[in-house]
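Colleague: Sharing a model that was predicted from the sequence below.
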Amino acid sequence: MVSPTKIEVLTDLSPFIKVYTERLLGTPHVPPSPEDPTTGVASKDTTITPNVSARLYLPKLSNPTQKLPILVYYHGGGFCVDSAFSCQYHRYMNLLSSKSGALVVSVEYRLAPEYLLPAAYEDSWDALKWVCSHVLDHTHFEKDQWITNHADFNRVFIGGDSAGGNVTHNIAMHAGSESLPGNVKILGAVLSYPHFWGSNPIGDEPTEDMEQHIAYRLSLFVYPSAPGGIDNPSINPLADGAPSLSRLGCSKIIVKLAEKDDFTSRGLAYAEEVKSSGWKGDVEVVVVEGEGHCFHILDPETEKAKNLIKRLASFISQ
């Protein structure tokens, strides 16, 4: 099913001018379900702050007091399209929750160009803080009963794909310098096809007309005020002068990549830099041959997609 294009007013200076945003990618939004017919996972929507909402996924329970790992997930879409409520992410989160046995919080952060970076980073950090605040007896956030009753705060994970993989890195770095509510620690981070780029090509990246690559242009479009431009550490964590990756605030990382994805060379370099940085955690790298960007989300029924989802589920459930 193809989503109709969505046109929104970005700036209204009537009667002089209106500036519109037309989003060309993304899938239709779908409602949550008390029980997904394929996986049995329950889902519901919640508001976290005036700027941030989320869809929660609860797998089938073996007993009513069962504690589960919790995954805070950040969707992809180049910081400017797609949604936690889209058809493809709803399908993927149902599968991931079912296979991993995790309570999933899929975050709906603000998108560019209406809300330029670092808005998505701020929203994503607020969402993680909201989740962790459930460990406290008293908080100014409204608590959710699924999280209160079933979250194991010794098994907190963050993850995302593409732009969401970039967000995951930045949130892990933030957690390395600022404590979360209740001093909750992030156990693991999942970076799938992370959106990293830079001014100097790495590996198989194009050596000519680097500035014309869509990743380069998109990065500057969604973060035009970034100090250092394309080599801002949030976009290029390998840039000269970027904070040491030894500061990552989690205990283990899995970097998932695909052979035919333009982000793979930089993803591999990122993983190697983490390993050599002095960071004390464990790094796992997965490169799936013959596949492209976000293939396991776009078509989760292929054998390679099923195997990758199974491996990710194992990373979370172990």
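Modeller: Alright, I've got the coordinates.
Colleague: Please make it C-alpha for all contacts and neighbour counts, starting now.
Modeller: Fine.
Colleague: Spell out the residue ranges of the helices in the stretch 201-318 of the chain.
Modeller: In the stretch 201-318 of the chain, the helices defined using DSSP state H, counting those that start in this stretch lie at 214-222, 264-276, 295-298, 303-317.
Colleague: between those helices, which gets nearest to residue 136?
Modeller: For residue 136, the closest of the helices of the stretch 201-318 of the chain is helix 303-317, at 23.6 Å, according to C-alpha to C-alpha.
Colleague: Straight-line length of stretch 185-198, end to end?
Modeller: End-to-end distance for stretch 185-198, by C-alpha to C-alpha, to the nearest Å: 30 Å.
Colleague: That one: how far from the chain's middle?
Modeller: 8 Å (C-alpha atoms, centre = their mean, to the nearest Å).
Colleague: so residue 104 sits in a strand?
Modeller: Yes: with DSSP: H, G, I helix; E, B strand; the rest coil as the criterion, residue 104 is part of a strand.
Colleague: Can you get me a residue count around it?
Modeller: 29 (other C-alpha atoms under 10 Å).
Colleague: most packed of the helices of the stretch 201-318 of the chain?
Modeller: Of the helices of the stretch 201-318 of the chain, the one with the most neighbours on average (mean count of other C-alpha atoms under 10 Å) is helix 264-276, at a mean of 19.
Colleague: quick one: contacts of that helix?
Modeller: 193-194, 196-197, 202-205, 237-238, 245-246, 255, 257-258, 283, 285 (C-alpha atoms under 8 Å, 6 or more residues apart in numbering).
Colleague: from these, which would you call buried?
Modeller: For the contacts of helix 264-276, a burial check counting by 16 or more other C-alpha atoms under 10 Å picks out 193-194, 196-197, 202, 205, 237-238, 245-246, 255, 257-258, 283.
Colleague: adding another structure so you can compare the two:
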Amino acid sequence: MASAAGNKSKEIETEILPAIRVYKDGRVERLMGSPIVPSSLQDPETGVSSKDIVISHHPSISARLYLPKSTQFKPNKLPILLYFHGGGFVIESAFSFLDHRYLNLIVSEANVVAVSVEYRLAPEHPLPAAFHDCWEALNWVTSHANSNTTTEPWLHHHADFKRIYIGGDSAGANIAHNVALRAGVEALQGKANILGAFLSHPYFWGSLPVGSEPNEGLSHLHARIWNLVYPTAPGGIDDPALNPLGPGAPSLATLGCSKLLICVAGKDALRERGVWYCEAVKKSGWQGEVELFEVEDEDHAFHIYNTDTHNAKHMITRIASFLV
């Protein structure tokens, strides 16, 4: 029996390289992802302060909060950004090096209060778990809007709840889209509203190719990832959560924010979907302001992997200028 169990622990159930390997005994091996780093009361490069908090124990939802250096000198009210990290719903963390460095830069340049959500990852917690976690995190943030309590003093003292933004990269951008749709039909705690959302290199896909995409159907990497992270999705890879124009998808006119920034990269395999999504929003009858921002000759999430390049700095500046 022990030998059989040992053999099973070595048998691979699913493998999506170079990101993740799932074994038949349920063990998950993450092959990518930057290391976890601690929060800091004052980042040496940006002066941004950060700390980790628990939003919920059941389910387990936590976050890393960020305050810009400006708050050290006066208790001014600043826009608030609820951020959702990328990683295909399977890797990375709100506490990882790449996202911590990126949020420090965004918070410093935009002069905002940020809440980076640590949502549950698939395949241990398949979708829609991440969607639920991020919705709960948004409501936790907005619950401070009309409250006299100091549940979280950084929000109570420094956040302007008339300027709430959500945003994310890749899978995080997919989450931002789905959260914005839900906010369009369901009231938030504190009677708050989302002012804007940015979607960087959004993870959208579907069974039919868009633009110059290859016609690979279920064999494409993006389809395989989706089937791993959301095996019970009612519409498969055309489920509205992945394909915003799929069968039965809600109208994009119901997006619950007033302005939208879509960022794409010229060499990114998801570029066509980002452009397509932007045009679909414009044609939907949505009453907000939507803008497409493209950086040519760059690939997926380039601005997170290497923040020191001219193009990365340009993109971070553009996102920061959106958060006003």
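Modeller: Perfect, I can see it now. Owing to the predicted nature of the structure, the values given are computational and were not obtained by experimental measurement.
Colleague: TM-score of the superposed pair?
Modeller: Once the chains are laid over each other, their TM-score by TM-score structural alignment, normalised by the length of structure 1 reads 0.92; 304 aligned residues with a C-alpha RMSD of 1.8 Å.
Colleague: where along structure 2 do the strands fall?
Modeller: 12-16, 20-23, 28-30, 49-56, 61-67, 78-84, 113-118, 159-169, 194-200, 259-265, 289-295 (DSSP state E).
Colleague: out of those strands, deepest packed?
Modeller: strand 113-118 (a mean of 28).
Colleague: How far does it sit from its chain's centre?
Modeller: The answer for strand 113-118 of structure 2 is 10 Å, by C-alpha atoms, centre = their mean.
Colleague: which bit of structure 1 covers that strand?
Modeller: Aligning strand 113-118 of structure 2 against structure 1 (TM-score structural alignment) gives residues 103-108.
Colleague: superposed on structure 2, where does the matching stretch end up, distance-wise?
Modeller: On superposition with structure 2, the mean distance recorded for stretch 103-108 of structure 1 (mean C-alpha distance after the TM-score superposition for structure 1) is 0.4 Å.
Colleague: Show residues contacting that stretch.
Modeller: 52-59, 68-75, 83-85, 93, 97, 124, 127, 147, 150-151.
Colleague: And stretch 35-49 of structure 2, by the same measure?
Modeller: 50-52, 64, 66-69, 93, 95-97, 100, 104-105, 107-108.
Colleague: Any idea how far apart the tips of it sit?
Modeller: 19 Å.
Colleague: With stretch 119-134 of structure 2 instead?
Modeller: Using C-alpha to C-alpha, one end of stretch 119-134 of structure 2 lies 7 Å from the other.
Colleague: Which positions in that stretch come out as buried?
Modeller: Within stretch 119-134 of structure 2, the residues scored as buried using 16+ other C-alpha under 10 Å are 119-123, 126-134.
Colleague: Stretch 83-100 of structure 1 too?
Modeller: Using 16+ other C-alpha under 10 Å as the test for burial, stretch 83-100 of structure 1 gives 83-100.
Colleague: Leaving out sequence neighbours, find the closest residue to the counterpart of residue 50 of structure 2 in structure 1.
Modeller: Correspondence of residue 50 of structure 2 to structure 1, assessed by TM-score structural alignment: residue 43. Spatially, and ignoring its direct neighbours in sequence, residue 43 of structure 1 is nearest to residue 57 (4.4 Å; C-alpha to C-alpha, 6 or more residues apart in numbering).
Colleague: and what of residue 247 of structure 1?
Modeller: residue 176 (5.3 Å).
Colleague: Contact partners for the aligned partner of that neighbour in structure 2?
Modeller: Counting by TM-score structural alignment, residue 176 of structure 1 lines up with residue 184 in structure 2. Listed by C-alpha under 8 Å, 6+ apart, the contact partners of residue 184 of structure 2 are 254-257.
Colleague: do that again at 6 Å, thanks
Modeller: 254-256 (C-alpha atoms under 6 Å, 6 or more residues apart in numbering).
Colleague: got those as JSON lines, with neighbour count columns?
Modeller: Listed next are these as JSON lines, based on neighbours: other C-alpha atoms under 10 Å:
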{"residue": "254", "neighbour count": "18"}
{"residue": "255", "neighbour count": "25"}
{"residue": "256", "neighbour count": "25"}
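Colleague: ok, and these in structure 1?
Modeller: Retained contacts for the contacts of residue 184 of structure 2 in structure 1, judged by both residues aligned by TM-score structural alignment, their matches' C-alpha atoms under 6 Å, are 254-256.
Colleague: mean shift between stretch 102-109 of structure 2 and structure 1?
Modeller: In the superposition against structure 1, stretch 102-109 of structure 2 averages 0.2 Å from its aligned positions (mean C-alpha distance after the TM-score superposition for structure 1).
Colleague: before we move on, the earlier item: and which of the contacts of residue 184 of structure 2 is nearest to residue 31 of structure 2?
Modeller: residue 255 (35.2 Å).
Colleague: residue in structure 1 matching the closest one?
Modeller: By TM-score structural alignment, residue 255 of structure 2 lines up with residue 248.
Colleague: Enumerate every residue touching that match.
Modeller: Here residue 248 of structure 1 is in contact with 172-173, 176 (criterion: C-alpha under 6 Å, 6+ apart).
Colleague: same deal with residue 259 of structure 2?
Modeller: With contact taken as C-alpha under 6 Å, 6+ apart, residue 259 of structure 2 is in contact with 196, 288-290.
Colleague: Show me what residue 193 of structure 2 lines up with in structure 1.
Modeller: Match for residue 193 of structure 2 (TM-score structural alignment): residue 185.
Colleague: how far away is the equivalent of residue 19 of structure 1 over in structure 2 from residue 123 of structure 2?
Modeller: In structure 2, the residue paired with residue 19 of structure 1 according to TM-score structural alignment is residue 26. When C-alpha to C-alpha is applied, the distance between residue 26 of structure 2 and residue 123 of structure 2 equals 9 Å.
Colleague: Residue 308 of structure 2 too?
Modeller: In terms of C-alpha to C-alpha, residue 308 of structure 2 sits 33 Å off from residue 123 of structure 2.
Colleague: next one: residue 81 of structure 2
Modeller: Counting by C-alpha to C-alpha - residue 81 of structure 2 and residue 123 of structure 2 are separated by 27 Å.
Colleague: Also residue 35 of structure 2?
Modeller: From residue 35 of structure 2 to residue 123 of structure 2 the distance is 20 Å (C-alpha to C-alpha).
Colleague: Ok, residue 34 of structure 2 next?
Modeller: 19 Å.
Colleague: try residue 54 of structure 2
Modeller: Taking C-alpha to C-alpha, one finds residue 54 of structure 2 at 22 Å from residue 123 of structure 2.
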